[in-house]
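S.K.: The sequence isn't on hand, but the structure is:
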């Protein structure tokens, strides 16, 4: 293990230790440093401290850089649809039916397995099973995801998600004919106490906001575009059900009688963010999958 020592300077007096340490090396993100502090890899005058410790002039900081943890997840050649890649970021168009990252007992066939084959470097902030993963989309939702190739990019992309500056627009087919052309659903989402595998709108849930507009109307169905302001688990699926227009094909939140689509008709078609290195806004578009195009053609004929 590499050990780095640093003496706190006068202009750093009363500064938080996590901020000071993350400023020593460009690649040491604040999130990574906080993890090191929590694990006891950062000490002040040979004593362990917390991330909010305020440093004094002359404090000796000892940083023991842990060896990178080897991934237990095997790379797999999955012929991923990568729409953009550079030294910091990958944008990938995930197909329907693919899980984003491995979970205990399920280590193969995920997007992460494919990314590890395509990309030699992925950020380690989310640990061994989720390298590079900044945000997720459900297994049966297709579309665009941004992936971080280093910790600094990861932190900057997450900060954009927190600041609600990332553009995320989805196309969905829902049950029912929505009478109004557009709207905003502002309803907190939390775990369903009756079904721990499901989310629902609850008073004490986390803030969740979805904007939608109707693109087309058919007999008994509507084609909508949903834009996320927040990114809660199953947010679009829960919100559209909440206002009475659940997603077609959704086995969890849809009606008992729905279309047999092997999962919800939902596609993450537009993704935009500020590049973590260049500060340039970038936006990507992924066309609808063939299955959704075929369904739309069928619905158009039924009008």
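M.R.: On my side now, so go ahead. As the structure is a prediction and not an experimental result, all values here were calculated from the model.
S.K.: C-alpha only now, for contacts and for neighbours.
M.R.: Fine.
S.K.: so what's residue 246 up against?
M.R.: Residue 246 makes contacts with 174, 175, 237, 238, 240, 253, 254, 255, as judged by Cα atoms under 8 Å, 6 or more residues apart in numbering.
S.K.: And what about the third one, helix, strand or coil?
M.R.: Read it as residue 237. Per DSSP: H, G, I helix; E, B strand; the rest coil, the local secondary structure of residue 237 is helix.
S.K.: same question, the fifth one
M.R.: Classification of residue 240 using three-state DSSP returns helix.
S.K.: What sits closest to it if chain neighbours are left out?
M.R.: Among residues not flanking residue 240 along the chain, residue 246 sits closest, at 5.1 Å (Cα to Cα, 6 or more residues apart in numbering).
S.K.: do the fourth one as well
M.R.: Leaving aside its sequence neighbours, residue 238 sits nearest to residue 200 (Cα to Cα, 6+ apart; 6.0 Å).
S.K.: gap between the helix or strand containing the one you found and the chain center?
M.R.: Using DSSP states H and E, residue 200 maps to strand 195-201. Taking Cα atoms, centre = their mean, to the nearest Å, the mean C-alpha location of strand 195-201 is offset from the chain mean by 19 Å.
S.K.: ok, and the most crowded of the contacts of residue 246?
M.R.: Each of these was scored for neighbours by other Cα atoms under 10 Å, and residue 174 scores highest at 28 neighbours.
S.K.: Show me where this protein has its helices.
M.R.: Ranges of helices within the chain are 17-22, 30-38, 111-118, 151-162, 235-242, 290-301, based on DSSP state H.
S.K.: For residue 34, see how far away the residue nearest to residue 6 when sequence neighbours are not counted is.
M.R.: Nearest in space to residue 6, with sequence neighbours left out and distances taken as Cα to Cα, 6+ apart, is residue 61 at 5.0 Å. Residue 61 is 14 Å from residue 34, where distance means Cα to Cα, to the nearest Å.
S.K.: try it against this one:
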């Protein structure tokens, strides 16, 4: 079912192209926004407009949005390399391999943590949408490391609140290009969808508050190994904030990394690993902490830098 939206153009989009404004407002790609405009599904002050027309703050937009793609129903699907680190009656902690998303989505045809656990016979809480049962936080497909999922209704409620209230200790290690200055610091910069509407996220005025703490563990000739502590958990947060510092994660071509460095180190994705996860157990009310070693591709890259 189509979604009809009517709203004024925010002053912050004054002077933007119509296709860019539509993409920004509704989280679409520029191409998809242009298709809606060409189909006559976008009116500005009651009249059709061209995709390159400039918008003005306060102009009245009427947009007919297509229905979102429905997320596929999770089905048991074994996931090679998905390791269970801890399991009890309420929670399950896994070490996620590369190339695996947290849960099925409309645009993803590869494996997911959720389907891998279903294939292992794990029963997760049914709280939340069917395709996201038990999911209380996520890792990018090509980010490896620790994830916790809820098996009971109580655990789901308590863990969702803990992530929202920032009481979960999330630690990552990342290899970035160059040497951050200072060697230890905090990036406090809001994040929202990139204005290009191409799937990237960016530091954007008026975006969602996002805070990343970093500390240099080891410095190499052309790269640094950092420990990251996240206060918030925005999509691509570490990748966006490191790119904003002009020290993108090695191998993260989406955010401007130098492909020659990644190629020399044999890294075919962003060097980013969720290395530790600590929180209060949702029903036993005791602190628990879990750790994960680097997978082979990331470990080899660091070993090579040390040899160099």
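M.R.: Right, received. Where do you want to start? What you are looking at is a predicted structure, and each value in this text was computed from that prediction instead of being measured.
S.K.: Could you find the counterpart of the residue nearest to residue 240 of structure 1 in structure 2?
M.R.: With TM-score structural alignment as the criterion, residue 246 of structure 1 lines up with residue 248 in structure 2.
S.K.: how much space between its match and residue 242 of structure 2?
M.R.: Residue 248 of structure 2 is 5 Å from residue 242 of structure 2, where distance means Cα to Cα.
S.K.: between the two, what contacts are shared?
M.R.: Common contacts of residue 248 of structure 2 and residue 242 (Cα under 8 Å, 6+ apart): residue 176.
S.K.: centroid residue for structure 2?
M.R.: Centroid-nearest residue in structure 2, with Cα atoms, centre = their mean: residue 235, separated by 2.8 Å.
S.K.: That residue contacts residue 202, correct?
M.R.: No. Counting by Cα atoms under 8 Å, residue 235 of structure 2 sits too far from residue 202 to count as a contact (9.9 Å).
S.K.: those strands in the stretch 201-303 of structure 1, which residues are they?
M.R.: Taking DSSP state E, counting those that start in this stretch to define them, one finds strands in the stretch 201-303 of structure 1 at 209-217, 221-228, 266-274, 281-285.
S.K.: I'd like those as CSV, with mean neighbour count and distance to residue 104 of structure 1 appended.
M.R.: Written out in CSV, the entries for the strands of the stretch 201-303 of structure 1 read as follows (neighbours: other Cα atoms under 10 Å; distance: least, Cα to Cα, whole Å):
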stretch, mean neighbour count, distance to residue 104 of structure 1
strand 209-217, 18, 31
strand 221-228, 21, 29
strand 266-274, 22, 26
strand 281-285, 14, 32
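S.K.: residues near the equivalent of residue 201 of structure 2 over in structure 1, how many?
M.R.: Under the alignment defined by TM-score structural alignment, residue 201 of structure 2 is paired with residue 199 of structure 1. Using other Cα under 10 Å, residue 199 of structure 1 has 23 other residues around it.
S.K.: any idea how far residue 199 of structure 1 is from residue 189 of structure 1?
M.R.: Look at residue 199 of structure 1 and residue 189 of structure 1: by Cα to Cα, they are 7 Å apart.
S.K.: and if you look at residue 286 of structure 1?
M.R.: As defined by Cα to Cα, residue 286 of structure 1 lies at a distance of 28 Å from residue 189 of structure 1.
S.K.: same check, this time on residue 298 of structure 1
M.R.: Computed as Cα to Cα, the residue 298 of structure 1 to residue 189 of structure 1 distance reads 33 Å.
S.K.: For the two, indicate the residue with more neighbours.
M.R.: Neighbour count, other Cα under 10 Å: between residue 298 of structure 1 and residue 189, residue 189 has more, with 23 against 12.
S.K.: So the more buried one is in contact with residue 198, correct?
M.R.: No. Here residue 189 of structure 1 does not reach residue 198: they are 10.4 Å apart, not a contact under Cα under 8 Å.
S.K.: what's residue 71 of structure 1 in contact with, if anything?
M.R.: 128, 129.
S.K.: if we go to 6 Å?
M.R.: residue 128 (Cα atoms under 6 Å, 6 or more residues apart in numbering).
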